[in-house]
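Chemist: mind folding the following:
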Amino acid sequence: MASPAEEHPPAVPYGTPNAPRIAVRGEAHLEVDAEIARIGITVSARGTDRRDALTDLTRRNATALDLVKTYGDAVEKLETGAFSITPQLTKRGRGERIRAYHGRVHITAELTDFTALGELTTRLADLDLTHVDGPWWALRPDSPAHRQARQQAVHEAVQRAREYAEALGTTLAALVELADIGAENAQPYGNAHPGAAMMRTMAFEEQDGATGEAPPLDLEPQRQHVYAQVNARFTMAPPEL
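Modeler: Predicted coordinates for the structure are as follows:
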């Protein structure tokens, strides 16, 4: 009776003379249009009385939110982040005296209409004590560009393996392994990447006597780079050497 080891011989990691293996890497790099743009909005208020500072902050926050909401379907996501109200102490004197209160609310808006983005950004920056950061351009997690890059990387791996086999005068026999490289290092959605384009931070206040609205910004979306890499192992028919 055969032993378990004889019934199931261990796999040979580097192939055999009758079934040589080829290990290749397939890569793809696509450059595509951005699908979404994200901006950060910081609304501030300052006053000598805590209640007055909170009232001003609430009013300005509502004004900013209402303005963003007027753009309807162009805004895909609107979220309120951190809120703070901080007392500012006097620098002189023995006692701790509060000179003023500073309040801030951080808002994040995500848009898909880049024409509306330029207009909205300008109008937000024209509000009192309102800062605008961004935009950060990105693709959606389910963007077809990701699938296209992965498929292209697989096709390149197969083509490369075929070329090696042809150089030996033989053909591929079977796929043994296909591994996605760097899956554990994938970047979370929503984080700005090193190549993200950041618009200059704006901190405008309405000036006395100013009339009308500032013209909308002409923003050029940054092209997005999509990478995919795979490792593939194939067996091939024994070549005639």
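
Chemist: alpha carbons only for contacts and neighbour counts from here, please
Modeler: Noted.

Chemist: now do the strands in the chain.
Modeler: 15-16, 19-32, 36-47, 75-89, 98-111, 130-138, 172-180, 202-204, 224-236 (DSSP state E).

Chemist: neighbouring contacts of the fourth one?
Modeler: Judged by Cα atoms under 8 Å, 6 or more residues apart in numbering, the contacts made with strand 75-89 from elsewhere in the structure are 54, 68-69, 96-113.

Chemist: ok, the second one next?
Modeler: Outside strand 19-32, the residues within contact range by Cα under 8 Å, 6+ apart are 14-15, 145, 149-150, 152-158, 160-161, 164, 223-238.

Chemist: mind doing that once more with 6 Å?
Modeler: Strand 19-32 is contacted from outside by 15, 149, 152-154, 156-157, 223-236, using Cα atoms under 6 Å, 6 or more residues apart in numbering.

Chemist: how about this one, so we can line them up?
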Amino acid sequence: MPDIPRVVVRGEAVTEVLPDAADLVVTVQVRDRRRERALELLAERQQELNALLAAHRESLGAVSTDAVAAFPEAGEAGRVSGSVATTTTRVRVADVGAAGEVAVAVAGLTDVSVHGPHWRVSPEHPAHQEVRAAAVQDALARARAFAAAFGGRLTGLVEVRDAGGWGGGTVTAAFSSARSVPALELRPAPQEVPGQVEVTFTMSHPDQEVFAR
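Modeler: Coordinates of the predicted model:
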């Protein structure tokens, strides 16, 4: 039995939706001449941050500590003048409408800086499924065009693979701690949600006259 011809294509689609999640990256950094005191200050500032985040827990998702560091600080002539201690905490904001409020509240803490929000489209957003379906339709149209160009037609499906994509871009802002902070209204931009699939079809045998032209 002769081999059955196959058509392998990539289907693509993209849509734009408003983000439904955001990330904040919060850094606490303290300095002191004594290493022990720097670590004590860091623990105090981190507790203040944790308490503030707990007060906003209804608007938040996961909160995790990404990094902790303590290192000597060089002064004049390269001599050690003190110690620096830092923590980095990643905060997922489930309610995008509260992202500005949370960012400003955190930025109001002492020895704290905030980077974000990093807008995201969560994996659970229905746009992902919709764009994958559109990518499949794109692949089907391409495969039909290829088969028709050889005087044939599609006869079956062999395999479909999700070729992946990304969950939206990021728009960020940075805030440093201050004694008073203004109200901040953020307007997240629509995020691109792409879909890509690789599909293999079987097709009828091509018209031999195509190769004689």
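
Chemist: TM between them?
Modeler: The TM-score (TM-score structural alignment, normalised by the length of the second structure) is 0.81; 208 aligned residues with a Cα RMSD of 2.9 Å.

Chemist: returning to what we had before: now the contacts of strand 19-32 of the first structure: which count as buried?
Modeler: For the contacts of strand 19-32 of the first structure, a neighbour count by 16 or more other Cα atoms under 10 Å gives the buried set as 149, 152-154, 156-157, 223-224, 226, 228-236.

Chemist: contacting residues for the counterpart of Asn231 of the first structure in the second structure?
Modeler: Using TM-score structural alignment as the criterion, Asn231 of the first structure maps onto Glu198 of the second structure. By Cα under 6 Å, 6+ apart, the contact set of Glu198 of the second structure is 9-10, 160-161.

Chemist: remind me, longest helix of the first structure?
Modeler: helix 144-167 (DSSP state H).

Chemist: which of the residues in it are buried?
Modeler: Result for helix 144-167 of the first structure [16+ other Cα under 10 Å]: buried residues 145-146, 149-158, 160-162, 164-165.

Chemist: now do stretch 201-210 of the second structure
Modeler: 201-206.

Chemist: among those, which two are most distant?
Modeler: Longest distance between any two of those is 14.0 Å, between Phe201 and Pro206; criterion Cα to Cα.

Chemist: now render the strands of the first structure as TSV, adding distance to Ala5 of the first structure.
Modeler: As requested, the strands of the first structure are exported to TSV (distance: least, Cα to Cα, whole Å):
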stretch	distance to Ala5 of the first structure
strand 15-16	18
strand 19-32	20
strand 36-47	56
strand 75-89	58
strand 98-111	59
strand 130-138	53
strand 172-180	21
strand 202-204	71
strand 224-236	23
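
Chemist: what do we get in the first structure for Trp119 of the second structure?
Modeler: Match for Trp119 of the second structure (TM-score structural alignment): Trp137.

Chemist: quick one, what contacts its match?
Modeler: Trp137 of the first structure sits in contact with 34, 36-37, where contact means Cα under 6 Å, 6+ apart.

Chemist: if you set the cut-off to 10 Å instead, what comes out?
Modeler: Residues near Trp137 of the first structure by Cα atoms under 10 Å, 6 or more residues apart in numbering: 33-39, 110-111, 190, 192-193, 195-198, 221-224.

Chemist: buried subset of the residues you listed?
Modeler: 34-39, 110-111, 192, 196-197, 221-224.

Chemist: closest to Glu205 of the first structure among these?
Modeler: Glu205 of the first structure has its nearest neighbour among those in Ile39, at 18.3 Å by Cα to Cα.

Chemist: wait, the closest one sits on Ala125?
Modeler: No - applying Cα atoms under 10 Å as the test, Ile39 of the first structure and Ala125 come out as separate, 11.4 Å apart.

Chemist: need the overlap of contacts for those two.
Modeler: 132-133.

Chemist: related to what we said a few turns ago, mutual contacts of Phe201 and Pro206 of the second structure, please.
Modeler: Joint contacts of Phe201 of the second structure and Pro206 (Cα under 10 Å, 6+ apart) are 5, 147.

Chemist: dump the residue contacts of the aligned partner of His56 of the second structure in the first structure.
Modeler: Residue mapping for His56 of the second structure onto the first structure gives Tyr71, with TM-score structural alignment as the criterion. Taking Cα under 10 Å, 6+ apart, we find Tyr71 of the first structure in contact with 111, 113, 116-117, 119-120.

Chemist: for Gln137 of the second structure, same thing?
Modeler: Counting by Cα under 10 Å, 6+ apart, Gln137 of the second structure touches 11-13, 131, 143, 197.
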